[in-house]
Every structure is written in structure tokens, then in C-alpha cells.
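Novice: Sequence and computational prediction follow.
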Amino acid sequence: MAETPYKISIPDALLERLHKKLELSTLPDELENSGWDYGVPLADIQRLVARWTNGYDWRHHEALLNTELPQFTRPISVDGHGTLAIHYVHQRSEVVGAIPLLFVHGWPGSFLEARKIVPLLTQKSVDHPSFHVVALGLPGFGFSEGASKSGFNIAQHAEIGNNLMLALGYNEYVAQGGDWGHVITRKIAQVYGGKHCKAWHTNTVMGDPPEGFALDTLTDKEKEGLARAEVFFKTGGAYVQQQATQPQTLGYALADSPVGLLAWIYDRLATWADNYPWDDDEVLTWISIYWFSRAGPIGSLRIYFEAISRGDGLAGSGAPPEIPLGLSHFPNDLVVVPKSWSRKLGNVVFDGDHDGGGHFAAYEKPVELVDDIRRMFGRNGPAFGVVPGLSGY
């Protein structure tokens, strides 16, 4: 079946219900001078709730998204799980020989993460390659239908992404992703690499220590990165255990309380980004997509349970993919490992180093991320011409 154009159009009744819930919300107290020590400060939530209740115009932001991003839905089949209605952004370049690129977001993101890079990647220029961009809305996230039974793991997400590209006529393509997008594009590279997926790029740079590793072989910057990762796992990683073990229990709170959903996700937006100047309306648009999502907020949590409690975990499993891999290193991401470790991720042909940037690279540092992708696939780049007949120019 052909793709169906999609416009976000939240029913008035759901908007009215949201405002009623916000008006009836009850907030906890807060200890004096506690700042972020105990979690999101009360003042931040009070300000955001006030704005969400009176002042934030969802219809305005809904219209902007519909104008900026060409959106579609399409039924995509996945083995053992039937057919799911998948929502995605599909922006073609004017360049005939543009390279098809599949962008995969993570949690707590959505297709919205691609908002800033889509117009950059599709630009026509004699100085850099151009891409046809497909930003996949993962099943259970945003306006994509979620799985109806258990066992929908990373392999199934990868199958959805590959099948979508094939359905769009992109039999050969490249992929990019961070966070869960990293795990899913890694699986795509493993399973469909060579035949369909010709190269992949990620801004979530992980990896295990090489054999014989010694701490004194690291630079001071690399030691700082490992220390940062250690602090994150000790003080900020509890959400992983909660979502990986009891997503249903947490789901009741997030499905019923917009304030609970706001606090749960705003905590990550504020602390995972690298001093990104979040505007209140940016935050509320991000949260609203979760609140109005087709599967409800719980739909996005289940990937943790399936992948961590029953699957291969955050790092995945199996032999590293053999197709070309590009890495973008942003120093204030959650996990920052030495390059000697990240080299174990696969056939690394490109490294892009940056002075700033956190977990949401496509949103925080779109120009820098796109520049890395262009250099990787452009003329004189290590992955130039990986998609036969499509140079990007």
C-alpha cells in the first residue's frame, strides 16, 4: 500500500481533557535550597505547568510541525507481529542522486528529534552531498502504532525500519541514530548490512575495554569521559531499571498525570543536554507529543523491558557489523568512552570530534552532526559512493 499523507490533528476533546487535568493537578512540596539534588526543582514544574495550562498554544505548534515536516503513515509488516501503522517524516531532496538516509530516534525522543537536521540534510549544494531523509517514528512512540503483544524487540524495530525503506523504494540506503536509534541501526547494519543498508552513523558512542586495557594509557580527556559515565550510572540511571523491569506500573502514572509525564521527561531533557537553552514551549511540544501519542506514554517504555530484561541489552549482541561506520563524539553525552573502546563497535571509517554537545545531538548540535554526515559520505569521504549510483550530488 502507498504512503498516506499525515497531518497532526489532536481532537478538541483531548485538549480540553488535558487542561482539566492540569487545572486539577497537585504538586509536592520541596526541601529548602535542594536545587536538583532530589530531582526536578519545584519552581521549574510550577512554571511549565502554568504555561501548559494558560499560554501554551498546541494548535500553533501543531501547525508548525505540519508545515515544516512532510509526514506520512504506512502499514508495515513485521514477522510475528502482523502489520503496524507507522508514522514517519519523508523529505526528498531535489538532487536526483541524493542518498537515502534512515534516521532513528531514541527515548525520550520522537520524530521531533529530526526537525532541525531534515532541512540541512536535504539541501542541494555542489559543496556537500544531499540526502533523501526518512525519519522513522518507532512503534509505540509518537503517532506510530505500538505492538499489541510482547516480544517486540530490537530485531523487530530494525525490521520495521528496513521494511519501511524498502516500501519507499529505497532498496539501498544508509542509517543514522543515537540512543535507542544507535542500538536499532546497529541491528539493521548487522542483519541488513551489505544488501540493503550500506553504512551507518551514530552519535551514541559506546564500547567495551579492549583486551589488556590499562587506565594509564588514556588521555586526561578520556579519563574525564569515563568518570562522567560512572557518575551517570550511579546517580541518573535508575530510570533504566524502572522502565526495564516494571513499565506497566510506571505507565499508569504517566498515562493519567500530564504533570508526572512532564517531570519524568523534563528531567532527562534538562540534565542530558549540554547547557542547551530549552524554551518552555519547546519542552511542552516535546512532552505533548508523548501525551497525545497513539499508544500513550507507556508505549515508549516497553522497549526497555523487551531489550534489557528479555533481549540483548543497550549494547546489543553479536559480531560487529562489517559495513562502514561513522562516529560523532559529543563530550557531554551520558556515556563517553575512549576511542580505543569505540573502535570495537565495527568498521569505523570516520570520527568526528566536538567541543560541546550532549545526548540529543540532532537537536542540540544539528549543524555539527550534519557536517559529520556530509564529510563521511561526501567527496573524498571514507564512505563516498557506498550506495551504488547515488553520490549525493
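Specialist: Perfect, I can see it now.

Novice: Please make it C-alpha for all contacts and neighbour counts, starting now.
Specialist: Noted.

Novice: Check which residues of stretch 230-237 are buried.
Specialist: By neighbour count, and taking 16 or more other Cα atoms under 10 Å as the criterion, the buried residues in stretch 230-237 are 230, 232, 236.

Novice: got another, please set it beside the one above:
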Amino acid sequence: MFTRDINVDGFGALNIHYVHKKSKTVDAIPLLFCHGWPGSFLEIRPVLSLLTASSPEHPSFHVVALSLPGFGLDQYAEVTHKLMIALGYNEYVTQGGDWGFLITRRMAAKYGGKHCKAWPHQLSNAGLERTAWYRNKSSGYFVEQSTFPQTLAYGFTDSPVALLGWFYEKLVIWTDDYKWTDDEALTWISIYWFSRAGPGAAHRIYSEVSGDFYDLGRTSYPTIPMGASYFPQELLLLPSAWLRRLNNVVIESHHKSGGHFAAYERPKELVDDVRKMFAKGGPAFAIVPGRSGYA
């Protein structure tokens, strides 16, 4: 784990925390892993050794997973891109879910072609029933975080029990019956409690983009290759036809199980999807010049 100062336009230098693990494969593909809410860089843990594994049978990756700071969407895209450049990865690919999807999509639109080469990510394939459940039964947090984020921030800063209650219910109901241990749940929540910016900073982005949230997918159109991994217990439905119309989808995988935290719940399935996209004969093989990813 490392920290690095990254200059953000209009904000000065921001100290960024990130995980950086290189593969033993020299020409491994640089991959930025971008988490969402209420996740953290910890989501990379189950997939890190799989992504960096060297093999003549599948591509390998140099992996970067940052802790998202409390900024708006454009600033997220800027700081993550600048981090990759600072680490010497002038050309790279990305993977993300939740806010990670929207951030990497913005990166694909702003830096696609020259720097950002492809972006596999996760979606829901559960149909309208799951989407209706989310909107009617599980989206109240979104309204509060979008309208009065600072009110929540005061409560979270004052009471670890309030933070635990707000976060833990998402960990339970947004997964596909994942059996959280006490240590796992408390570690995830402690990342927010002990963060330098405080537990309220992470949901500020909801307020920053709330007026444009449902237009985010239509305001920019990336042309670089996109891969889609569908997990049935994700939160929002994006029909495949819509996704293909708005993006350059080159590969899709539909899974029978898995939820919102796919990298944590179904690490092997997610990594297999990423490998297929960049494998020999795959739609994005050697898309990063000079980097096949094979040992």
C-alpha cells in the first residue's frame, strides 16, 4: 500500500492512498480497479493474486486499486487517470462497479483511445423485479445522501453504531447471501470510521452529481472496447440492448449467482471474465501496445 500526492484541477494536491501490486510477467497489462460505495480498496483483496498470477494460459495484470477521495465524478476520473500516469502506466485498462462503473466510464470517454484502452465492468441481469425492489425498498439511502449528506456525516462521525447500522444492512441485502464474518464487516466499516476525511466524505459524490445522475450514462459515449459481467443480485438493471447501444460492448458474461460486491463475492468468476476479454483470441487481446499479459 502507498500514498501519493496528485494535483487535481482547482483543488491543489490531494494525498491518494492506493494498492499497487505488479505481476511477475514483464508485459502484464496495467489494470485500474475502482471500487464504489459502501466498498473500499479492500474489495481488491480476493482478486489481487488471481489478476497478478503469471501463466502461459491466461493474461496477467499489474493492478492498481485506489481509495476514492471525496470529490465529484470529473475529479474522480481526473485523479485516477493521473495516478496511473504517475505510476508509469501511460496506457491502461480499468474495471469497476457501482461508482467505479461511472468513474471508469467517464475515464473511457475522456481518456479513451490514447490512454484508457478498455473497461470491463459488472452489471445486473436480474430483470425488472430486482430493479423495482431496489427502488422501492432499498434506495432511501440514495435520496438522503444526495440531498443532505452533511446531516448524515455529523451522525456517522458522532456514533459508530449509526455508521454500523447504515452500512451493514447494505452489506447484507446487496449481496447474494454472502456470509460476512464479524471481522470482515467490522474491517469494511472501520475503513470509513478511521479515514482521515471522516465517514461522511465518501457519500458526498451523491450530492455532487444528484441532479444529473440518471443522465450520466447518456452524456458521454466511450468508443473503446467494453466488457460486461452480469450478476443476478446487482442493484440496477441495464438491459443488454441499451448497453450495446450506448457503448462498444465486445464481450458479455451472465452469471447465475453473485451480487453488488462481485469481486468479493465471486472473485474467480469476475477474474475469468477479465481474462477472457484480454486473452489470445479475445476481443481486446494486446489492446495495450506491447503488453499481451502472457508469461
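Specialist: Structure's in. What do you need? What you see is a predicted model, and the numbers here were worked out from it, not measured in a lab.

Novice: hang on, the earlier thing: show only the entries of the buried residues of stretch 230-237 of the first structure found in helices.
Specialist: Using DSSP state H, the members of these that fall in helices are 230, 232.

Novice: Format the buried residues of stretch 230-237 of the first structure as JSON lines; extra columns: distance to residue 161 of the first structure.
Specialist: Converted to JSON lines, these look like this (distance: Cα to Cα, whole Å):
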{"residue": "230", "distance to residue 161 of the first structure": "32"}
{"residue": "232", "distance to residue 161 of the first structure": "30"}
{"residue": "236", "distance to residue 161 of the first structure": "30"}
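
Novice: I'd like to know which of the buried residues of stretch 230-237 of the first structure is nearest to residue 153 of the first structure.
Specialist: Of all these, the one sitting nearest residue 153 of the first structure is residue 236; the distance, using Cα to Cα, is 24.1 Å.

Novice: How much space separates the closest one from residue 382 of the first structure?
Specialist: Using Cα to Cα, to the nearest Å, one gets 36 Å for the distance from residue 236 of the first structure to residue 382 of the first structure.

Novice: Equivalent analysis for residue 280 of the first structure, please.
Specialist: To residue 382 of the first structure, residue 280 of the first structure is 40 Å away according to Cα to Cα.

Novice: and what of residue 240 of the first structure?
Specialist: Counting by Cα to Cα, the gap from residue 240 of the first structure to residue 382 of the first structure is 35 Å.

Novice: And residue 126 of the first structure, by the same measure?
Specialist: For residue 126 of the first structure, the distance to residue 382 of the first structure (Cα to Cα) stands at 18 Å.

Novice: Over to residue 359 of the first structure?
Specialist: As judged by Cα to Cα, residue 359 of the first structure and residue 382 of the first structure stand 25 Å apart.

Novice: And for residue 274 of the first structure?
Specialist: Residue 274 of the first structure sits 29 Å away from residue 382 of the first structure, going by Cα to Cα.

Novice: and the two? which has more neighbours close in?
Specialist: More neighbours sit around residue 274 than around the other of residue 274 of the first structure and residue 382, counting by other Cα atoms under 10 Å; the figures are 20 against 17.

Novice: So what does the more buried one match up with in the second structure?
Specialist: Structural alignment (TM-score structural alignment) places residue 274 of the first structure against residue 176 in the second structure.

Novice: In the first structure, what sits opposite residue 166 of the second structure in the alignment?
Specialist: Alignment note: residue 166 of the second structure maps to residue 264 in the first structure; criterion TM-score structural alignment.

Novice: Please consider this matter closed, and thank you.
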